[in-house]
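Novice: need a structure here:
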Amino acid sequence: MLRSIAIIVVALVLVLGITPGALAQTPENAAGTSEGSVTVYPAPPEEPLSEDFTITVAGQAAPVYVCRVSAMPFNQVWPGYQRPIDQTELASFVYWDMTAPVEVEVVSARPVESVAIRPTARGIQPQVEGNRIRFHLDTPQQLAVEVNGWHKALHMFANPPAVTVDPHAAGVRYFGPGIHRPGRVTLQSNETVYVAGGAVVYGCFEAADATNIKILGPGIIDSSELERYFGLTDESKYLDNFGGCIHLVRCANVTIDGPILRDPPLWCLSAFNCSEIQITHIKLIGLWRYNADGIDLCNSRNATVLDCFVRSFDDSLVVKGLSYYKDVPISNILFERCVVWNEWGRALEIGAETASPEISQVTFRDCDVVRTAEIAMDVQHGDRAAIHDVTFERIRLEVDDVNYAPQIQNGRDATYTGQPGHRPHFLVLVILRGAWSTDRERGTMRNIVVRDCSTTGKLLPPSALSGFDETHDVKGVMISNMQINGKVVTSLEEAGISVGPFVSDVRIEAPNGGETAPGTGKKILFLGNSITLHGPNESIGWTGNWGMAASAVEKDYLHLVLRALSEMPESGFSAPKFRVLNIADFERQYATFPIEEKLREAIDFKPDLLVLAIGENVADLTTEESKAQFHTSLDTLLKAFQKDGDPTIVVRSNFGPSPTKDPILKQAAADVGALFVDISALAGEEGNYARSERPIAHAGVAGHPGDRGMKAIADAIVDAIKKGRKP
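Specialist: Now for the predicted structure:
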């Protein structure tokens, strides 16, 4: 028996990278020690503890556990193997119960140069003396303590008194202090799981078609010993052997209160077609593997998530509609008083899967997003649902001064090369056909309220709203009392919100009742071909409704240009209204194309900035006559937009050198005083093609710019606008 215990300890040491000297000592009171207002639970002797911090709470020493977390925003679609350890690091966490204010002292093993306690909205000001950090806590709450930056952070879970159960009562599965390895546990109706303080349960809890289930207690549920064996493309796998810490299918009357969920192989806590769910005071930590979502409520209703902490390496608090239950409506979902640290994807999200007839009455309220990789508040509508009555209220986003850009890993040996200065989005509302869409039809979005939301930090996060077409649109968005670094914004431009096509009735309110409709900022028109905009086409395997072949809408050159201009106050385009038009027909029929007729709506839009991005579909100009005709047609096109206005015009070259077409594009730009951007050299670098970034079956799609190429195009256009460069 002693030999088997030693093997277990050595295995944990090897997996977590902890030295044996950091292991906990045998506790005298395994049930927890209470002194006055604080209860501390000793750790199991076999459990590795942190070497980075020691902590006392109201004078009591509290064990500091370890968890593996992501060290960088570097991710890929499930490749059939788990994420390598060298992309991770060890962080620390501690928990206790409290009933009254307490003093906390943290001793850091590293010299202390700076300390940040998040959420910063809590206003906790530490006292630092040498390597000792002291502060006061009035109430139970969840915090992240960052010493010298966010790496190797300390997470604090100060809990209200834990609920208790009779260990011997019928239907109770009781896990007392110590290490347990039950593996996968399938729960039946009317069962209660209790994970006591000081317990670490290696395994997971699953249930299907069960009612009146409870999972309670302040201890730890760790799923690190479970293997993942499938990707997320086969939704039938979602319902069987899923492998997260807690996985529920078609269950009702579920209560989850208190436990710490650590290191799942993919989604941490998921519920599919469930109802009457109450989730409170749970803490999700150590989510570093591929698709390590936090809490996913899929095709469920009447669910409440309160006072929880989620640090996840994928979407954090999520409402989804999956095709397996595509006829089940989703309604009455509330996330409230949660703390979110998002290291990939979205923090608060509906989507991207929205296969449901209706998604309504979803509220995210009073939540702190201490970090997000991509988007803080997101409705990414990829399927047919009628989404309506969604509220984001009192959401507080913190943007780090040094924020590294998320990056897709292309190949097993690829290394992370992301740079600091990344600006995540604050709010995104978008209807699209994306990689996770399963419905043929798009849906709608109505009555979205963003109230009393704020962001702090040196890097202003942009926001973007966009519909799909005239039928599948976004209508009715109210933004009220939005604050940026404490200042209430009074216009879309000031808020950095770009309003795209098929969006209407967007209003922004200040406390004095002022209201600004969309389109008060300047207008931008993009005329291009498939590189600018290409709708879904199953015959070539293209599912996007954006510039081909970016991996996502926000990564095509058009949206990168919009984002860059919105971050340049001097550009005057900080809240642009923009339109996009694919004019490949003009390229193919430039000699006979009826410009005034076909482009009348675009001309009447009267853009302040016109970006003309064409040429690839123009047949090679082999005669002087064809060259002259192409020049004449370009001249007519550009001057049509100068008749009743004076727009800034940007004309780009072909993506790839064209000795016959590029000189004419350049001359046509010069003739009307436009800026010319030469991007022809980009095609000479294989890394700029989509085929270099991901497998694409269709050669035509693969030969379009990928994310890197799109960024290079956008950078060239923005640079020309900055410099006012003319041919």
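
Novice: hey, let's count contacts and neighbours off CA atoms from now on
Specialist: Fine.

Novice: ok, now which ones touch residue 483?
Specialist: By C-alpha atoms under 8 Å, 6 or more residues apart in numbering, the contact set of residue 483 is 452, 453, 454, 455, 489.

Novice: hang on, residue 9 in a strand?
Specialist: No - looking at residue 9 with DSSP: H, G, I helix; E, B strand; the rest coil, it is helix, so not inside a strand.

Novice: coming back round to it: got a markdown table for the contacts of residue 483, with secondary structure and distance to residue 649 too?
Specialist: Below are the contacts of residue 483 laid out as a markdown table (DSSP: H, G, I helix; E, B strand; the rest coil; distance: C-alpha to C-alpha, whole Å):
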| residue | secondary structure | distance to residue 649 |
| --- | --- | --- |
| 452 | coil | 38 |
| 453 | coil | 36 |
| 454 | strand | 36 |
| 455 | strand | 34 |
| 489 | coil | 30 |
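
Novice: buried subset of the residues you listed?
Specialist: Using 16 or more other C-alpha atoms under 10 Å as the burial test, those include 452, 453, 454, 455, 489 as buried.

Novice: the fourth one and residue 463: what is the separation?
Specialist: In this case it means residue 455. Per C-alpha to C-alpha, to the nearest Å, residue 455 is found 12 Å from residue 463.

Novice: so what sits against both of these two?
Specialist: residue 426.

Novice: re earlier: just send the contacts of residue 483 back as JSON lines, with distance to residue 668 too.
Specialist: Listed next are the contacts of residue 483 as JSON lines, based on distance: C-alpha to C-alpha, whole Å:
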{"residue": "452", "distance to residue 668": "49"}
{"residue": "453", "distance to residue 668": "47"}
{"residue": "454", "distance to residue 668": "46"}
{"residue": "455", "distance to residue 668": "44"}
{"residue": "489", "distance to residue 668": "41"}
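
Novice: and for comparison, fold this next one:
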Amino acid sequence: MLKISKIPDGEPVSTLFTATVDGENAPAKAIRVSAYPYNYGWPGHQRPEEQSEDSAYIAFESDKPVTIRVKPGREFCEAVVRPLSKGIKPEREGGGLVFTLEHPGQYSLELDGHHNNLHIFFDAPREYAEDGVIYYGPGVHNTGVVRLYSGDTVVIDRDAVVVGGFFAVDAENVKITGKGVIDGRYENRTNDTLLLAVDVQTWGHIDHGAEGFMKFMKRTDLMTGNIKLYNCRNCVIEGVICVDSAAWAVSCYACSDLHIDGIKEVGQWKYNTDGIDLMNCRDVLVENCFLRNYDDCMVLKGIKGWDGEDLYNITMRNLVIWCDWGRALEIGAETCADEYHGILFEDCDVIHAVFSMLDIQNGDRAYVHDVTFDNIRCEFTKYQQQDVLQTDMTVPYPDPQPAYQPRLIFIHGYTGQWSKDGIPGKTSDILFRNIMVYPDTGMTAPEIDICGFSEGHGVERVTFDGIFMNGKRLTRGDIKWTVGHHVGELDFI
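Specialist: Predicted coordinates:
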């Protein structure tokens, strides 16, 4: 059974590629993505569109392997399908390419580097009941911001685009599901809008209850992005494609018993468009997702105003990560909580990153411990561009850049720009196991950068149990190390 997502009338169709799935036309949706890692922070207005570029995606469901044929609209020399761990080798066929996808997942077809790529979203079939739910059928729905309440279920049809965002406050049993699109183009960030659900002027306490929090939202122009959940329980976010947010795309504050499964984030090129931010959450499973974001992708934060809750029992597995700015799989930098523990990143592919692949920044008071990165595959490409902080909006990105390689692992304790507690934390009992590095030919061994903050607030008991480069197990001497002060035992197996 093959079902290919259609593009509603009026929505942009890409001219970069034409594609078929098992011989059936698969329309490519046109999107904007970040063109290069050039970030101003916040200059008082949104990121200029000329810092983005054209890209596209196709989406479909099938219960069996599929054959993809793609004809690009340009000449090319090299073609690669990521994640590399899937072992997909595209073959030339006339002026195009053909390859087979054996299993559902998220893929990227890249020609002569990562620019102007084709994202491929292959889902297993699933039907959703339309009765008794908030259903968005085929077509474009201009909803704006929609509040959800306990027991609400949203279903977005595979051929639907919802131009709006969803949020819930102090709710339970909320579900946002379907294979359609949540499009954040309705929202515009300005100096008068609030990015985070906290009073950034005072970093004061936020009332987590629905009534008090709604008062807070009314007196602040709080942004929604694609999805936001505040103090919610037993909630599901599943399947949807999130595009063009003007803020953090999907963020959850002080939530518990949360399941995020199979969502795709793409077309996220504006300032601070983080992927999935879990703030002071517990008992969470995030799995089978694709995150391409212009800022940190999969992030666990502790935020002032919500910091009465610790972060624990959180598993993130089978994710495909493309980080256009910042850090790919991250704890921090804000760690306003007493503890982080029982954290597992497992079976993930980082296909592109800028600053670092696997990251712990302990910027506040938290004791971060018992964190595992297991079976993570990290790809390094010769086309990677250097991250540059922009200080003058009239100065273009300096291109070409020299060859650049992100850090593989970064662990730092510090107090700095993002620190809000004024109290340093500590980090210990961190395990990196079966970390696979796939660099392009000629690239050097990966870098590991570790530094504590002060006596009693350092980094201790970090274990590296298997770091492999193109299948070869690396020794301690193969790694490029940057080790600062207040770092305890580093066990390299």
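
Novice: could you get me the TM-score between them?
Specialist: Overlay of the two chains. TM-score (TM-score structural alignment, normalised by the length of the second structure): 0.93; 469 aligned residues with a C-alpha RMSD of 1.4 Å.

Novice: ok, so of the buried ones among the contacts of residue 483 of the first structure, who is nearest residue 528 of the first structure?
Specialist: Here the nearest of these to residue 528 of the first structure, counting by C-alpha to C-alpha, is residue 489; it sits at 33.8 Å.

Novice: next up, the contacts around the closest one.
Specialist: Residue 489 of the first structure makes contact with 481, 482, 483, 495, 510 under the criterion C-alpha under 8 Å, 6+ apart.

Novice: which of the residues you listed does the second structure keep?
Specialist: Retained in the second structure by both residues aligned by TM-score structural alignment, their matches' C-alpha atoms under 8 Å are the following of the contacts of residue 489 of the first structure: 481, 482, 483, 495.

Novice: quick one, what contacts the aligned partner of residue 154 of the second structure in the first structure?
Specialist: Using TM-score structural alignment as the criterion, residue 154 of the second structure maps onto residue 193 of the first structure. Going by C-alpha under 8 Å, 6+ apart, residue 193 of the first structure touches 172, 173, 174, 175, 214, 215, 216.

Novice: swap in 6 Å and give it another go.
Specialist: Residues counted as contacts of residue 193 of the first structure (C-alpha atoms under 6 Å, 6 or more residues apart in numbering) are 172, 173, 215, 216.

Novice: the residue mapped onto residue 46 of the second structure from the first structure sits in which helix or strand?
Specialist: Superposed on the first structure with TM-score structural alignment, residue 46 of the second structure falls opposite residue 82. Under DSSP states H and E, no helix or strand contains residue 82 of the first structure.

Novice: residue 82 of the first structure: how many residues sit nearby?
Specialist: 15 (other C-alpha atoms under 10 Å).

Novice: how much space between it and residue 89 of the first structure?
Specialist: To residue 89 of the first structure, residue 82 of the first structure is 15 Å away according to C-alpha to C-alpha.

Novice: how about the helices in the second structure?
Specialist: Under the criterion DSSP state H, helices of the second structure are mapped to 210-219.

Novice: what count of nearby residues applies to residue 453 of the second structure?
Specialist: The number of residues packed near residue 453 of the second structure is 22, by other C-alpha under 10 Å.

Novice: sorry, wrong one. I was asking about residue 276 of the first structure.
Specialist: Here the number of neighbours of residue 276 of the first structure (other C-alpha under 10 Å) works out to 18.

Novice: before we move on, what about residue 23 of the second structure?
Specialist: Per other C-alpha under 10 Å, the neighbour tally for residue 23 of the second structure reads 11.

Novice: swap in residue 359 of the first structure?
Specialist: Residue 359 of the first structure, neighbours per other C-alpha under 10 Å, totals 28.

Novice: cool, and residue 337 of the first structure?
Specialist: A count of nearby residues for residue 337 of the first structure, using other C-alpha under 10 Å, gives 20.

Novice: so it makes contact with residue 364?
Specialist: No - in this structure, residue 337 of the first structure is not within contact of residue 364 by C-alpha atoms under 6 Å, at 8.8 Å.

Novice: distance of the residue mapped onto residue 204 of the first structure from the second structure relative to residue 101 of the second structure?
Specialist: For residue 204 of the first structure, the aligned residue in the second structure is residue 165 (criterion: TM-score structural alignment). Residue 165 of the second structure sits at a distance of 32 Å from residue 101 of the second structure (criterion: C-alpha to C-alpha).

Novice: ok so, going back, closest one of the kept ones among the contacts of residue 489 of the first structure to residue 63 of the first structure?
Specialist: Using C-alpha to C-alpha, these come closest to residue 63 of the first structure at residue 483, 39.3 Å.

Novice: without its sequence neighbours, what residue ends up closest to whatever residue of the second structure lines up with the closest one?
Specialist: With TM-score structural alignment as the criterion, the equivalent of residue 483 of the first structure in the second structure is residue 468. Leaving aside its sequence neighbours, residue 468 of the second structure sits nearest to residue 436 (C-alpha to C-alpha, 6 or more residues apart in numbering; 4.8 Å).

Novice: check contacts around the aligned residue in the first structure for that neighbour.
Specialist: The alignment partner of residue 436 of the second structure in the first structure, by TM-score structural alignment, is residue 454. Contact partners of residue 454 of the first structure, counting by C-alpha under 6 Å, 6+ apart, are 396, 482, 483, 484.

Novice: which one of the contacts of residue 483 of the first structure is nearest residue 351 of the first structure?
Specialist: Lowest distance from residue 351 of the first structure to the contacts of residue 483 of the first structure (C-alpha to C-alpha) belongs to residue 453, with 20.6 Å.

Novice: this completes my enquiry, with thanks.
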